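Peer 1: For reference, the sequence and a predicted model appear below.
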Amino acid sequence: MEHPRELVGLTYCVRTFGCQMNLHDSERVAGVLEECGCICVDDTDDADIVVFMTCCVREKADQHLYGQASALVSAPKPPSGRRVVAVGGCIAQRDGARIREHIPVADVVFGTSAIESLPGLLADALADGGREAHVDTVEEGRSFSTELPSHRASAFHAWVPIMTGCDNFCTYCIVPHVRGREKSRTMEAIVGEVERLVADGVREVTLLGQNVNSYGRNIYGEPRFAELLRRVGETGVERIRFTSSNPKDLSDDVIAAMAEVDAVMPHLHLAVQSGSTRVLRAMNRRYTREQYLDLVARLRAAIPELALTTDIIVGFPGETEVDFEDTLSLVREAGFSSAYTFIYSPRPGTPAAKMVDDTPREVIQERFDRLAALVADQAHEANQEDLGRLVGALVEGPSKRSPDVMVGHSEKNRTVHFPLPEGRSADELVGRIVDVRVEEARTWYLRGSVEGEPR
């Protein structure tokens, strides 16, 4: 890749909104800029280049972007005297040059497949002094490439994209319209990347895709995610996680691979979205309430220790009280360890955005509050399972509240807090796995003390 000389020595800051794929894309943006000689800073006020990696799944993400970008108008200029603002990710792909209607300071707009073009776009923006937006949102003809340099946020964890795009077209979801149709990487490319990461000291990988269960369909003619899990498990990586997982494509072979591969962690995020078959049909989710619960039963039979989490939308157009009660009862029956709950947010360009709904906002909010209370109760109950047990926590660093309290995540992806053991430094433990005896199980975290030596 050609490196514009104009970028050498400039400072940059990346602000990320949205999903894990965006986090990985942000690491690739950082890698590309640092290869061009740019220097990372923590504060946008100090940055010559500010990059916003955006999400358009929910309206709140748009508002966060507009708020942060607007703040740059009155922010002090960086030492260079000229700040370049770039907008990437899904909002950039969706809006293109129209972003300037909401963000007049946007100098560069680059789509979900255009990270490689960012340095050239930035150089062009510097050259013309911000007179126009420099845009690249071309999707067609571009392959799914991960060959760009990546500046990982963690030395011990890595995001590994296995596919991008989605063919499901749920009626509320904008992702297929901005990320495109499903495109998978070859199994050899993925396994080779994980092998290199393991050699570099990575202990945990998260396999990424909009629907990992359909991995390989577009290149092999059929899904091969179960085979991929087994192949990645042979690389020597200690922990494997994956997201996102669509229930309609979660096969018995994938369940068997999850149970058989020691490195696959006993945690699965399986978005249900609603407990009402009628609403699921309106969402175009292509499974019923009964099919989802049958899938949960098969998962628990194969992996008894499984921690199951989910996504749920409240207030989808036309949702009745009966539909919502179906959601509450499914949550109870499925026994989720936790759930991300959202009030429906219409996304322009999706079929659901045209659906008429006259449910009062206060009714939807009251339903949301009831669901949130149930989810919190179940999260607290689920965490009691680990009370008194030893859990293996991969240590991430000190707590934000205290440098003497460390934070990690257990095999079930539960947050674990523990005091820094006497005679140990925080730096010494980061990236290590410690056995923590759980002495307190709260709603959203576990707390305990380290036993034995870190590994």
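Peer 2: Sure, I can see it.

Peer 1: Could you use CA atoms for every contact and neighbour count after this?
Peer 2: OK.

Peer 1: So which bits of the helix ranked longest in the chain are buried?
Peer 2: Longest helix of the chain, by residue count under DSSP state H: helix 361-383. By neighbour count with 16 or more other C-alpha atoms under 10 Å, helix 361-383 contains the buried residues 364, 367-368, 371-372, 374-376, 378-383.

Peer 1: Which neighbouring elements make contact with it?
Peer 2: Applying 3 or more C-alpha pairs under 8 Å, 6 or more residues apart in numbering; DSSP states H and E, one finds that helix 361-383 contacts strand 307-314, helix 321-334, strand 338-343.

Peer 1: can you redo these as JSON lines with mean neighbour count and distance to Lys183?
Peer 2: Shown next, in JSON lines, are the helices and strands packed on helix 361-383 (neighbours: other C-alpha atoms under 10 Å; distance: least, C-alpha to C-alpha, whole Å):
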{"stretch": "strand 307-314", "mean neighbour count": "20", "distance to Lys183": "24"}
{"stretch": "helix 321-334", "mean neighbour count": "17", "distance to Lys183": "32"}
{"stretch": "strand 338-343", "mean neighbour count": "19", "distance to Lys183": "27"}
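
Peer 1: want to try a markdown table for those, with distance to Tyr172 as columns?
Peer 2: Converted to a markdown table, the helices and strands packed on helix 361-383 look like this (distance: least, C-alpha to C-alpha, whole Å):
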| stretch | distance to Tyr172 |
| --- | --- |
| strand 307-314 | 10 |
| helix 321-334 | 17 |
| strand 338-343 | 12 |
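
Peer 1: Okay, one more to line up with it:
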Amino acid sequence: MNEQQRKEMDQVRQKDPKNNLERIKDKSTDEFMKYFETTYQPPNMRDAQRRRKKDVDVHYDFTIPEEMEGVGEDRKYLIRTYGCQMNEHDTEVMAGIFETMGYEPTKQAEEADIILLNTCAIRENAENKVFGEIGHLKSLKRENPDLILGVCGCMAQEEGVVNRILQKHPFIDMIFGTHNIHKIPELLKEAMFSKEMVIDVWSKEGDIIENLPRSRKGKIKAWVNVMYGCDKFCTYCIVPYTRGKERSRLPEDIIQEVRHLAAQGYKEVTLLGQNVNAYGKDLDLDYGLGDLMDDLHKIDIPRVRFTTSHPRDFDDRLIEVLAKGGNMLDHIHLPVQSGSSDVLKIMGRKYSREDYMELVRKIRAAMPDATLTTDIIVGFPNETEEQFQETLSLVEEVGFEAAYTFIFSPRENTPAAKMRDKVSMEEKKERLQRLNALINKQARETMETYENEIVHVLVEGESKNNPDVLAGYTKRNKLVNFVGPESAIGNIVPVRITKAKTWSLDGEMAETTVGVKE
């Protein structure tokens, strides 16, 4: 912060000696709601479902406003991230913006001058964690009135969440959504000098902002966003409302970013999108994810992954490109959600069990050794035991090697949240246990096939459980722990597997790569 900025802040404090927490406490609920109604325009769920493709503006002119340059000098920031890889990527961008303004990162809340909670709205448990953390931060705010507290991410796009923060947690200084990350400098300026809570969550969902700074974790693996939003409107999912309509980055911008990462020595990139294989459908180009992957196939970077895909958009062109091998990996995360066609129809997934199995057949025909993982929801409203059994049989038939499994969590304003449900929570938990037991069995059996085999491992660093052991992943995303030299970190090395566990492999450095199993 320069001398002029310090003078401005001192002037604000002199005019208003009460700290922010006390000032907000003095406001009545009616005053809050009046302010809320005049400054915040929540997403209209009905309008969202009727939306159509619109032109997307792409901006390449991001800069830090002159008055915010250096504002973070001798100051620290902390971002706590909840949820998916997209949130992790958003956090990297926010961190990059803060560091461009002069802030330094910290892991200690007591040291921070600004704390952001980058939130997830997919499940109720994630929301509960965030509101629990907001409660813990209240004492820090009381001890340090100049501390800036912010809530951002998907939860911030929900009208009910913003209302709850306004009414029960008025010490929060700023709330912004997933489309407004590039506005952090101006939002922060307003939060630092304003007497009001700053809310900016749904201004314009259609823009794509390029050239944003990023503070990536490490120099080995990188996230690359290729598209934003989702147009599928599954009946249980809040994402189309919180993340907005599907909009794709231009191919040349993505390819340039991956080339830059390759030049920096990164060994793996993961392409991100809420529905990543719908990439390109909103562009006036005959160019989809398969075409993009084919272009990335030519770049000298060892591994290229993508997540998360939707079975409806997984086309033959993408399968054809993945089958070329090389840096195209044959680990495919393909969420099915249910093995029952009837349940899939109520979920609004717009494919049947038979459609999904036909897609699996095509993938297996092109890539016989492909690893398939998935997402499954247990206990969707009124799911019968017979329908659940169809899910179990599909898991066995496909041979999933891992799965993210969840009990259905109703999200406010989604169609599924309004469905009457006759299935008890006890029964849902029992079904989840049975499903997990099957997934664990299949995972263990797959892992056992790796014993005495040699695999290529991208070494990420020390094991979380043992600093004397290195850890990394195979091309098929199997975690491997082994003893090796520190010089192996950041490289792809051959490892002989000595012991298989359910979710990881133990091994030792190998001197040969003959007979490698990926």
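Peer 2: Good, I have the coordinates. None of the values given here were measured: they were computed from a predicted structure.

Peer 1: so what does the helix or strand following the longest helix of the first structure touch, helix or strand wise?
Peer 2: Per DSSP states H and E, the first helix or strand lying C-terminal to helix 361-383 of the first structure is strand 390-398. If you count contacts as 3+ C-alpha pairs under 8 Å, 6+ apart, strand 390-398 of the first structure packs onto strand 405-409, helix 426-429, strand 433-441.

Peer 1: Recalculate using a threshold of 6 Å.
Peer 2: Using 3 or more C-alpha pairs under 6 Å, 6 or more residues apart in numbering; DSSP states H and E, the elements in contact with strand 390-398 of the first structure are strand 405-409, strand 433-441.

Peer 1: Which members of the buried residues of helix 361-383 of the first structure define the maximum pairwise distance?
Peer 2: Spatially, the most separated pair among these is Ile364 and Asn383, at 28.5 Å (C-alpha to C-alpha).

Peer 1: Please tell me which residues of the second structure stretch 18-25 of the first structure aligns onto.
Peer 2: Under TM-score structural alignment, stretch 18-25 of the first structure corresponds to residues 83-90 of the second structure.

Peer 1: Any idea how far the matching stretch is from the middle of the chain?
Peer 2: 3 Å (C-alpha atoms, centre = their mean, to the nearest Å).

Peer 1: Buried ones in that stretch, by neighbour count?
Peer 2: 83, 85-90.

Peer 1: about what we covered before: mind checking which of the helices and strands packed on strand 390-398 of the first structure is nearest Leu33 of the first structure?
Peer 2: strand 405-409 (29.7 Å).

Peer 1: distance from that closest one to the second structure after superposition?
Peer 2: Compared with the second structure after fitting, strand 405-409 of the first structure deviates on average by 0.7 Å (mean C-alpha distance after the TM-score superposition for the first structure).

Peer 1: Show me what that strand is packed up against.
Peer 2: For strand 405-409 of the first structure, the packing partners by 3+ C-alpha pairs under 6 Å, 6+ apart are strand 390-398, strand 415-419.

Peer 1: so which of these gets nearest Glu453 of the first structure?
Peer 2: strand 390-398 (11.5 Å).

Peer 1: so that closest one matches what in the second structure?
Peer 2: Residue span in the second structure matched to strand 390-398 of the first structure, by TM-score structural alignment: 454-462.

Peer 1: since we're on the aligned residue in the second structure for Val436 of the first structure, how many residues are nearby?
Peer 2: Residue pairing (TM-score structural alignment): Val436 of the first structure is matched to Val495 of the second structure. Neighbours of Val495 of the second structure under the rule other C-alpha atoms under 10 Å: 27.

Peer 1: Identify the residues contacting Val495 of the second structure.
Peer 2: Contacts for Val495 of the second structure were tallied using C-alpha atoms under 6 Å, 6 or more residues apart in numbering; they are 454-455, 507-510.

Peer 1: Using TSV, lay out those together with neighbour count and distance to Lys168 of the second structure.
Peer 2: Shown next, in TSV, are these (neighbours: other C-alpha atoms under 10 Å; distance: C-alpha to C-alpha, whole Å):
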residue	neighbour count	distance to Lys168 of the second structure
Ile454	25	56
Val455	28	53
Gly507	22	52
Glu508	18	54
Met509	18	55
Ala510	16	58
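
Peer 1: Of those, just say which sits nearest to Arg216 of the second structure.
Peer 2: Distance to Arg216 of the second structure, by C-alpha to C-alpha, is smallest for Val455 among the contacts of Val495 of the second structure, at 27.0 Å.

Peer 1: can you give me the strands in the stretch 201-350 of the second structure?
Peer 2: 208-209, 221-225, 227-228, 247-248, 268-272, 303-307, 331-333 (DSSP state E, counting those that start in this stretch).

Peer 1: Arg420 of the second structure is nearest to which of the ones you listed?
Peer 2: strand 331-333 (31.0 Å).

Peer 1: That's all I had, so thanks and see you.
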